[in-house]
Structures are given as structure tokens and as C-alpha cells.
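Visitor: Sequence first, predicted coordinates after that:
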Amino acid sequence: MGYDYCFVCGDKNPHGLHIKFQQDGDSVWAEFHCEERHIGWPNVQHGGITSSILDEASAYVPLNMGLVTVTAELNISFKSPIRVGETVRVEAHPTKTTKRLLLVEASLVSDKGEVKATSKAKMLVLSKEKQEQMGIEAAQ
């Protein structure tokens, strides 16, 4: 199983979110519509879904830069609930790049402009050797 089965973006995962990220320079964005199957509390999107979306957006930034990374750290601030029926836009962009680390900030914003959640991620750049050790193939 490859990237097609990714929980957030994979086309072939029957339980996935099926989010399609768009590239805008070094930044990425996508839209997501919260459905009842995404809830934690009644009518409120589960925080794990919110976290997964922010993490995936953060991972797409280095991927589009030609880097293979894993999330080393993800700090999330939940600002306001995402409710069933709401559509949010996720955006992510790099803030700092070193040889071994890429810092990425992401946000989820409602179609009315309300910030729902933000994150700061540390994406660890994997060497070819480390990719092989982890059994990770570079994205094609």
C-alpha cells in the first residue's frame, strides 16, 4: 500500500478524508467539509481530525519542495470548534529551512474568516540512508 491509502489524502482509503492539496509556491492549501462522521463531541469535529489535517498540510510543504520528511513535533492551538456542515480552508507555509529541519506553520480558517486552529510543525528531513532504514520510499 502506498500513498493512495493515506488517511488524509489517499484516494483509495475508504475511511479517509480524501483531501486534495494545492500548491502555491512553497505553500499549500485545501478545503475540507466537516461531516457527522468526523465528530468527537455532538456536532463538533474531533480534535484528532483537526490535528491530522494540520499535520498533513505541514507534510505537503516539504513534499512539494522535493524533501522527504517526518513530523518530529506538532504543536496545535485549538481556537474555535469546527462544526458539522462547516467548510474550512487549511493553509501551510514554511517559516524556516535548515539542512535537517523544516519549520512549517499551518491554519484552519472557516469560510467566514474565523481561525479555527493553528499549528507549528518541525519536519525532520530524512537522508536517503534514514529513508531506507525506516522503509520509506521517496514520493514520486
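Guide: Thanks, I have the structure now.
Visitor: going forward, measure contacts between C-alpha atoms and count neighbours the same way
Guide: Noted.
Visitor: Next one: the most centrally placed residue in the chain from residue 92, what distance?
Guide: Centroid-nearest residue in the chain, with C-alpha atoms, centre = their mean: residue 56, separated by 2.0 Å. According to C-alpha to C-alpha, to the nearest Å, residue 56 and residue 92 sit 9 Å apart.
Visitor: Residue 1 too?
Guide: With the distance defined as C-alpha to C-alpha, residue 1 ends up 26 Å from residue 92.
Visitor: For the two, indicate the residue with more neighbours.
Guide: The neighbour count for residue 1 versus residue 92, taken as other C-alpha atoms under 10 Å, is higher for residue 92 (29 against 6).
Visitor: ranges for the strands of the protein?
Guide: Assigned by DSSP state E, the strands in the chain fall at 22-24, 27-33, 69-78, 87-97, 101-110, 115-125.
Visitor: Structure two is appended below for comparative analysis:
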Amino acid sequence: MTVTLPWARRADHHCFGCAPGNPRGLALEFEEDGDRLRTEFTVDRHYESYPGVVHGGILALICDETMGNLVVLRLGVAALTTSMRTRYVGVVRIGTRYRCVAHAQFTEGLVRASAEVLDPDGALVGAATANYHVTRSLG
């Protein structure tokens, strides 16, 4: 079942990663998977790097969106990325369906998260880790 993000119904919601009304965005939708959050995605040629290959920055964005939204859904407040490290393990192809799964560790004053991007066979093609600063409101 698709998760509704706290700001999804706001008229000014134009997030490049997850707003369904942003014509240039990815319109990612998220589902809870136990204590994890996941999204499935297929990227078209608008986000291409080498011919037929998804630009690495787009893959990093998808990981960040999935991890950050997990933090928001668990804590009920906005989370800003303070640092992120991305590993590219395989080729992510245009027009192929992938899955990103995020997990977070919540400790006093710090949120650490990780994400994996898996191909249709479940093989790892990318991963990211990040730290998040939690803000007071969704503003």
C-alpha cells in the first residue's frame, strides 16, 4: 500500500523526487516494508548519462528520497541530509524497473540511514549511507 507523505496534499508540493504534479520529476511512490521504506522506479531517457544508462546523480537522488522520507514518516518532522555517500556497483539501465529499500537507525540526536538499489533479479547495483538533521516542523 502506498504511503502518503505529510505534505502530499499541499498546493506548493513540487518535490523533484516525489511530487506527482512535478512534470520534470520522478513521481516516486513509497511503500512500507516492515521497518523499511521502499520504492520501485523506472527511469526514462530524460535522466540518461551514457546511452541507455541512468545518470548516477539520479540514483543518488532516489536513495536520498527514500532514506529521507523514511525518517520523516518515522519521526513526523522534516529531515535534511547533512552528508551522504553513494556507491555504484552495477549499471542502472534506462527503461528497467529497479527497487530502492531504505533502513534507518534512530539514536539520540542523530539519524543514520542506508539504502540499497536492486535490479529485477535482486542483485545490488547501488547503495548509499547518509546522516540526517531533524528539524522541528514540516514547514
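Guide: Okay, I see it. Since this is a predicted model, take the numbers as computed values, not measurements.
Visitor: Please state their TM-score.
Guide: Once superposed, the chains reach a TM-score of 0.85 (TM-score structural alignment, normalised by the length of structure 2), with 128 aligned residues with a C-alpha RMSD of 1.4 Å.
Visitor: Just give me the match in structure 2 for the residue nearest to the centre of structure 1.
Guide: Aligning on TM-score structural alignment places residue 56 of structure 1 opposite residue 65 in structure 2.
Visitor: same deal with residue 118 of structure 1?
Guide: By TM-score structural alignment, residue 118 of structure 1 lines up with residue 127.
Visitor: And the spatially closest residue to that match that is not a sequence neighbour, how far from residue 30 of structure 2?
Guide: Nearest residue to residue 127 of structure 2 in three dimensions, chain neighbours excluded: residue 116, at 4.4 Å (C-alpha to C-alpha, 6 or more residues apart in numbering). The gap separating residue 116 of structure 2 from residue 30 of structure 2 is 14 Å, by C-alpha to C-alpha.
Visitor: next one: residue 127 of structure 2
Guide: Distance, residue 127 of structure 2 to residue 30 of structure 2, by C-alpha to C-alpha: 17 Å.
Visitor: wait, doesn't the residue nearest to the centre of structure 1 sit right on residue 8?
Guide: Yes - taking C-alpha atoms under 8 Å as the definition, residue 56 of structure 1 is a contact partner of residue 8 at 6.8 Å.
Visitor: Could you measure from the residue mapped onto residue 87 of structure 1 from structure 2 over to residue 87 of structure 2?
Guide: Residue 87 of structure 1 maps onto residue 97 of structure 2 when the alignment is built from TM-score structural alignment. Distance check for residue 97 of structure 2 against residue 87 of structure 2: by C-alpha to C-alpha, it reads 19 Å.
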